[in-house]
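[1] structure of the sequence below:
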Amino acid sequence: MSEHNPTGHDLRHRTPKERAERGRAARSDVPRSAHAEFTPPPKRTDPVDIIETQSAKRVQELVPIRYGRMSESPFRFYRGAAAIMAADLAETPRTGLRVQCCGDAHMLNFRLLASPERRLMFDINDFDETLPGPWEWDVKRLSASLVIAGRANGFRAKERAAVVRAAVRSYRERMREFAAMTNLEVWYTRFEADELQQQFGVDLDAKTRERWAETRERARGHDTLQVFDKLTHVVDGRRRITDDPPLLIRLDNLFPKGEGGALEREITRLVERYGQSLPSDRRFLLETYRVADIARKVVGVGSVGTRCWIILLLGRDDEDPLFLQAKEADESVLAPYAGASGFRTQGERVVAGQRLMQATSDIFLGWERVTGIDGRRRDFYVRQLRDWKGIAVSENMSPKRMALFGQLCGATLARAHARSGDRIAIAAYLGGGDVFDRALATFAELYADQNEKDHQALLDAVEAGRVAAEAA
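    Just a heads-up that it's a prediction; the model follows:
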């Protein structure tokens, strides 16, 4: 299996009939109903041990913030527990059909994003854990997230099951549509925010249409200029990032005695060197900017504690900003169970997976290595800090709205998988009935139960003083 072929199979030498037969044959080894199963093994690793192992590699002063955020609720815990679920998924049935996996396909990792053509798209956002692996793992992580969010909203069991079935049905039906398409038709498929209602044939009521229009407009307003106004101010005539400790600290203030000088030079060189991972036209555009300031930023839930730098660059003048985010890339949580990455660096792994799975990616998406003040070499990937991003608010969703959102997520995940995996085999395995849909609804409830127990284990660890948690 090469790094450019995550399926591990040369589809050029298989006919559509042979590929479909392969998918149907997989039902003999792994019946679709078998995906309902989830029984934690007797010697299941302590979930807090898994989190602590990850935390050991991170910025120690930030680790309590990670535990604090994961302690807030079962859903917040789940968002930070991709490594725990990866270990659990490794024990579940596999069809043997591989795709480029997202690795963290929970529902809030699907959102509105800008395309280079300045169109608002619906797609997957973060790919820190992306790696070739079983397609079922992404679908199961999405399904469980819907149940966990539904429980937080007080949905009844029947309502939660309906939400999951809607999302999985959307994945299955879209995959069957992609199986009938040409390779280029699949590759060019994208979900534009302004056309989603027509693309999915959804009849929205007036109130929902109004909310959706407001959501799109808010996303368009979350751009570089907005973050420039929010995160910077002028000091002695120079534009500087505004400190908001401990979540955002300028490099000068993070190392007030000047120890950060070497790191500042290294990050500045990162910006120069990472341009080699960009197409030549975008490299030229990057070179028209100069680095003006650098700060450390705390991001996300599961990512808290990883090294993340935001870099303010200025172009034509001090009112022509570009904000880049350089985020540390470690080994994917899937790697111990799906196999190590074939790329030279973890940053390239993230970027390659993102470019393969997304319909269209950030024009400044690239990778590089950085030497820290401790002398260690670390991998990073770089993208714009904010570019027309709009994230769903699960707490505001009714069962009907969450089902609609789940359908969007399911279809988007199917498109991402269809670009890299054997869409014909996967579609044939899934079939036209709802066996797999119902199985995933059962699995998602079982895993939501386990997630609540794992969340409680973290709360117990905090209460016992085993780990420290800090609200921020």
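[2] for the rest of this, base every contact and every neighbour count on C-alpha atoms.
    Will do.
[3] show me where the stretch 201-350 of the chain has its strands.
    232-235, 238-241, 248-250, 290-297, 308-314, 321-328 (DSSP state E, counting those that start in this stretch).
[4] out of these, which gets nearest to residue 213?
    Ranking these by proximity to residue 213 (CA to CA) places strand 321-328 first, at 26.6 Å.
[5] now the second one, please; I'll put the structures next to each other:
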Amino acid sequence: MSTTTAPVRSANGQRTPRLGRRVATPYERAERGKAARATAPRSSHGEFSPSSRRPDPVEVIEEQSASRVPELVPIRYGRMMESPFRFFRGAAAIMAGDLSRTPRTGITAQLCGDAHLVNFRLLASPERRLTFDINDFDETLPGPWEWDVKRLAASFVIAGRHNGFTAAERRSVVTTMVRFYREWMRRFAEMTNLAVWYARVDVEQLESEFRDRLTRSRRRRVERTVSSARTRDSLRAFNKLTVLVDGERRIASDPPLLVPIMELLPGVQGDVLAEQLNRVIDEYRESLQADRRVLLDQYRLVDVARKVVGVGSVGTRCWIVLMLGRDDQDPLFLQVKEAETSVLADYLPASEYVNQGERVVSGQRLMQAASDIYLGWHQGTGLDGQTRYFYVRQLYDWKGIVPVDEMPPDGMRSFAELCGATLARAHARSGDRIAIASYLGRSDVFDRALAAFAEAYADQNERDHAALVDAVKSGRVTAESID
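    Below you'll find the model as predicted:
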């Protein structure tokens, strides 16, 4: 909207300038949400059937793999074929195409782009408080808020099937997640902008809220997860991932999952790549706040290794960088991860960021309540002469993953509550929370629709997983099982 400085008269007759752009009123925003029901009825989100023009799912995965490190691609296929749940974690590109053909509300928010339940975990805030938030943002872009909710809903059904839940149990989990998203979005709609921005979930709050709802054994399991998360830092990574070589600490070799740079490319090529990665760290610092640049400058780079990460990210160029501060007991591990074009990009307006690393970092900062102090980005040229984009963050920073495959139905319902509320908060920071809340309303129409969608999509995911298994059996693609 345009800015105007046309003067207006106040109640006492004084003329005062009208400054800034016009912002829609809460009433107008609520009406916009209600109007969206006409173009995308809430019940319509329950429908899913594959398009007759839907591409071969294996072909979609192969297209993604074409830009990745060739010798690592079989590891990706090996991980994805293990189960429909692991397949789903690596199939964000397939689902992006499917979501593009579903009803749209026309209301946007910053999307995670890969909002499956394993991407919700314990993380450290800069103030060293353990929080619960979304973790990975490789696919982040502004888009229809409902796409994230649908991917999250489908992931709960697929995980529930993996754990042997009944249809009724899966439905209960999904409707619980969506209800908490809807109810928390309504709460955020009533809050001030700053209150939404400052909202976060600390572990202390979680322990207090869930203490009376958990059995003694479940409480112990949660306590172990929390305690383990607090030990996952650079010092633990240092002790776990390094060895002493000629009096100097070096990253230990564990091929093909972890390969030091001089083992990966011995000789001159290794020296060139090492120098490039040294330059990456020097130049990436410019994307950090000034105070964090000062902190980073107190460390020296010691060693670099290529690391295989995740399921969907296998094959992208990912490096871990060992840095040391005042002495050997002051390590810092950074992860330098390649950022490719978002899987959502073919279906949404172009990103405002040419640098894909900056796109990831900006989306993460917008959606997370508190982000890693070393989160930044870089653009560089690889040994092959290709321009590549990277984002950087700490390798370990109090990260705790909830063991989803061990969850009983009541445990997964509690986890679903947390994920639904967290996703609502992330969307409320960037999207029109009043319009979204108004669209969702007070009834459970959207909740029930998402439960139906999630079951239908889980069926499709099983067919896609079977297609990959068949492709491996026929020799069309090669899979390697390594963990």
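[6] just give the TM-score of the two.
    Overlay of the two chains. TM-score (TM-score structural alignment, normalised by the length of structure 1): 0.97; 464 aligned residues with a CA RMSD of 1.3 Å.
[7] in TSV: the strands of the stretch 201-350 of structure 1, plus distance to residue 427 of structure 1 and mean neighbour count.
    Below are the strands of the stretch 201-350 of structure 1 laid out as TSV (distance: least, CA to CA, whole Å; neighbours: other CA atoms under 10 Å):
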stretch	distance to residue 427 of structure 1	mean neighbour count
strand 232-235	49	12
strand 238-241	49	18
strand 248-250	46	21
strand 290-297	42	21
strand 308-314	39	23
strand 321-328	35	23
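[8] nearest to residue 32 of structure 1 among these would be which one?
    Here strand 321-328 is closest among those (CA to CA), at 37.5 Å.
[9] quick check, central residue of structure 2?
    residue 136 (2.6 Å; CA atoms, centre = their mean).
[10] corresponding residue for that residue in structure 1?
    Aligned counterpart of residue 136 of structure 2 in structure 1: residue 126 (TM-score structural alignment).
[11] on that earlier part again, does the residue nearest to the centre of structure 2 touch residue 117 like I think?
    No - taking contacts as CA atoms under 8 Å, residue 136 of structure 2 lies outside contact range of residue 117: 11.1 Å.
[12] pull out the buried positions in stretch 148-167 of structure 1.
    Within stretch 148-167 of structure 1, the residues that count as buried by 16 or more other CA atoms under 10 Å are 148-151, 155, 159-167.
[13] residue range in structure 2 corresponding to it, please.
    The aligned range for stretch 148-167 of structure 1 is 158-177, by TM-score structural alignment.
[14] between the two ends of that stretch, what distance do you get?
    This stretch, stretch 158-177 of structure 2, spans 14 Å end to end (CA to CA, to the nearest Å).
[15] residues in contact with it?
    The set of residues external to stretch 158-177 of structure 2 that reach it, using CA atoms under 8 Å, 6 or more residues apart in numbering, is 84-85, 153, 156-157, 404-409, 412-413, 416-421, 447-448, 450-451, 454, 458.
[16] from residue 302 of structure 2, how far out is the corresponding residue of structure 2 for residue 272 of structure 1?
    Residue correspondence to structure 2 (TM-score structural alignment): residue 272 of structure 1 is matched to residue 282. Taking CA to CA as the measure, residue 282 of structure 2 and residue 302 of structure 2 are separated by 14 Å.
[17] kindly report the same for residue 97 of structure 2.
    Distance, residue 97 of structure 2 to residue 302 of structure 2, using CA to CA: 43 Å.
[18] same question for residue 369 of structure 2.
    Separation of residue 369 of structure 2 from residue 302 of structure 2 (CA to CA): 32 Å.
[19] ditto for residue 251 of structure 2
    For residue 251 of structure 2, the distance to residue 302 of structure 2 equals 9 Å [CA to CA].
[20] identify the contacts common to these two.
    Residues touching both residue 251 of structure 2 and residue 302 by CA under 8 Å, 6+ apart: residue 322.
[21] how many other residues sit next to residue 30 of structure 1?
    15 (other CA atoms under 10 Å).
[22] and it, what's its match in structure 2?
    Per TM-score structural alignment, residue 30 of structure 1 is aligned with residue 40.
[23] dump the residue contacts of that match.
    By CA under 8 Å, 6+ apart, the contact list for residue 40 of structure 2 reads 103-105.
[24] among those residues, which recur in structure 1?
    With the contact criterion set to both residues aligned by TM-score structural alignment, their matches' CA atoms under 8 Å, the contacts of residue 40 of structure 2 that also touch in structure 1 are 103-105.
[25] which positions in structure 1 sit opposite stretch 465-475 of structure 2 in the alignment?
    By TM-score structural alignment, stretch 465-475 of structure 2 lines up with residues 455-465 in structure 1.
[26] list the buried ones in the matching stretch?
    Neighbour-count burial for stretch 455-465 of structure 1 flags 455-459, 461-462 (criterion: 16+ other CA under 10 Å).
[27] tell me which stretches of the stretch 101-250 of structure 2 form strands.
    Using DSSP E, counting those that start in this stretch, the strands of the stretch 101-250 of structure 2 run over 108-111, 120-124, 130-134, 141-144, 242-245, 248-251.
[28] compare the ones you listed and give me the one nearest residue 342 of structure 2.
    Going by CA to CA, the one of the strands of the stretch 101-250 of structure 2 nearest residue 342 of structure 2 is strand 141-144, 7.3 Å.
[29] average gap between the closest one and structure 1?
    Following the fit onto structure 1, the mean deviation recorded for strand 141-144 of structure 2 is 0.3 Å by mean CA distance after the TM-score superposition for structure 1.
[30] picking that back up, redo the kept ones among the contacts of residue 40 of structure 2 as JSON lines? Include neighbour count and distance to residue 328 of structure 2.
    Output for those, formatted as JSON lines (neighbours: other CA atoms under 10 Å; distance: CA to CA, whole Å):
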{"residue": "103", "neighbour count": "19", "distance to residue 328 of structure 2": "55"}
{"residue": "104", "neighbour count": "21", "distance to residue 328 of structure 2": "54"}
{"residue": "105", "neighbour count": "23", "distance to residue 328 of structure 2": "54"}
